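In: give the three-dimensional model of this entry:
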Amino acid sequence: MLRRLQHPVHPGLWLTRFVRWGPVRQGPNQWDFKVVTTTRSGKQKEEDRKRDNLDHAARAANVEPVRKLATEWRARREAWLKPLEQQGLACRFRAKTDWRLAIGLAGASPLETNIVFHRLYGVPMLPGSGLKGLALAVARSNGEHETIFGTQKAAGLVDVLDAIPISPPGKNWIEVDIMNPHYPDWYQQKKDKQGKALAPSDDQSPNPIFFLTVSPGVEFEFALLCRTRTNEAKDALNKAKAWLIEGLKTLGAGAKTAAGYGYFV
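Out: A predicted model of the protein is given here:
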């Protein structure tokens, strides 16, 4: 029944539960998503079933019903944040991805790579816990960061909420990206017949790895909230907002920031 659907109901479930094509055994304890199939004309071709699953999940995440869920989620949050904003107890701001964004890349998935979708709505999102860690990384040189963000023994003055995407009409949220390590034998620390470690060389076949990313130019709405109704908490809110903005611009969110992923403008 699932294969008859043009799009699965939830792209996150498709990645973790409803995988369309599983890996094929290539040998003892060896599995691969790449298989050789024969067409009706008798020609053989190699199929990458992992890429097929990722393409399907990306299409599912970009459909209008998912966008509508994100809009409704943001509207509900605005309804209860707006009165608090007027009292200086909450704040919101928006920022766009400067290039691609990889969130939850190393998360558990039968496809080896993952991405963070909202568990109920299937919307790509930035978890508030990760954003709080990003702001904390900027703030560590300031002695106030424990008071503002809390410790294992005591809660802080500010909460950081999940970031919700806002995509303009006609622009996809999610796209498939590729890593292409050119020296797999060297990365895997393989050795030759004499037991000598193999060096990087051009005779090693590249090993393309596909994964899902948030597209460049996707706008997110970020939100922070005071935990107490005090002037101290209001001052802490402004500092936390500044730290988070600096972290998004200079450190980047998610994975592969050293390669340019995860930065915002």
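In: for the rest of this, base every contact and every neighbour count on C-alpha atoms.
Out: Fine.
In: end to end, how far does stretch 142-154 reach?
Out: 18 Å (Cα to Cα, to the nearest Å).
In: repeat that for stretch 37-54.
Out: Stretch 37-54: ends 19 Å apart by Cα to Cα.
In: let's see this one next to it:
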Amino acid sequence: MAVQGLRNSIKGAVSSLKTVSHAGLLLDKGLEKQETGTGGSEARKSLFDRLCGTTSPEPYKLAFQRWQEAVQAMPNAASQVMKAKGRLIVGLGGEGVLETGLTLHHTYGMPFIPGSALKGLSRHYAEQVLGITAPKDSSKSLDQLSEPEKHHRVLFGTTDDAGYITFMDALYVPGSAPGDCPLVPDTITTHHPNYYTGGATQWPWDFDDP
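Out: Here you go, the predicted structure:
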């Protein structure tokens, strides 16, 4: 069974586009039809193929250059160009017309890592690897804390007091991906083994190790 996803008045226009300047708009609005049942979906495959052919639009390149210059001009700011060792996806749990989400820049449609995600990653590393844990008593002032606790408070803050460090978004560097195509097709299968294998049913929960 198939449900048409685009109005007839724009279906032809979307299908005839040779290039797409905003991958996010295409991902949210470009699925021609939603097909159910076995055997896969040609409409979904076509959508993914077009997404993976998206390159950096010129406005994004100019915006990235302005952003770099602004960061470099900031006092006490530090930035670093980094390369992922493998494929990276952020926002799997986000809303979308497909089963999984994907974080793309709202204005330019390019992938990026939100500053909030970088802050969470940094806190996880500090606590799990470096052993810098949050103060057990959040009511204590900074001068009442141990040195590791002070570092944690300054970096990450509390629910009542923001940290002293601003974590900015990590933007895709134009031209850094092969062919300047930062999106690639992949298959992600996330299953809860104890739910599918015999014995008593164990429901998935937030603290399962994938």
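In: ok, and the closest non-adjacent residue to the residue most central in space within the second structure?
Out: Taking Cα atoms, centre = their mean, the centroid of the second structure lies closest to Val90, which sits 2.4 Å from it. What sits nearest to Val90 of the second structure in space, not counting adjacent residues and going by Cα to Cα, 6 or more residues apart in numbering, is Thr103, at 5.6 Å.
In: tell me the contacts of the one you found?
Out: Going by Cα atoms under 8 Å, 6 or more residues apart in numbering, Thr103 of the second structure touches Ile89, Val90, Gly91, Leu92, Gly94, Pro111, Phe112, Ile113.
In: state the distance from the fourth one to Ala43 of the second structure.
Out: Leu92 of the second structure sits at a distance of 21 Å from Ala43 of the second structure (criterion: Cα to Cα).
In: who has more neighbours out of those two?
Out: Set Leu92 of the second structure next to Ala43 and count neighbours by other Cα atoms under 10 Å: Ala43 wins out with 17 against 12.
In: counterpart of the more buried one in the first structure?
Out: Aligned counterpart of Ala43 of the second structure in the first structure: Arg49 (TM-score structural alignment).
In: kindly report the same for Glu69 of the second structure.
Out: Using TM-score structural alignment, Glu69 of the second structure sits opposite Ala79 in the first structure.
In: and for Ala78 of the second structure?
Out: Aligned partner of Ala78 of the second structure by TM-score structural alignment: Cys91.
In: thought that match was touching Glu78?
Out: No: the pair Cys91 of the first structure / Glu78 is not scored as a contact, 10.3 Å apart, by Cα atoms under 8 Å.
In: so between the two, which is more surrounded?
Out: For Cys91 of the first structure versus Glu78, neighbours defined as other Cα under 10 Å are more numerous around Cys91 (20 against 15).
In: would you map the helices across the stretch 51-200 of the first structure?
Out: 64-86, 128-139, 145-149, 184-187 (DSSP state H, counting those that start in this stretch).
In: please tell me which residues of the second structure the second one aligns onto.
Out: I take that to be helix 128-139 of the first structure. Residues 115-126 of the second structure are where helix 128-139 of the first structure lands, counting by TM-score structural alignment.
In: in that stretch, what counts as buried?
Out: Ala117, Lys119, Arg123, Ala126 (16 or more other Cα atoms under 10 Å).
In: tell me which of those is nearest to Gly12 of the second structure?
Out: Ala117 (38.2 Å; Cα to Cα).
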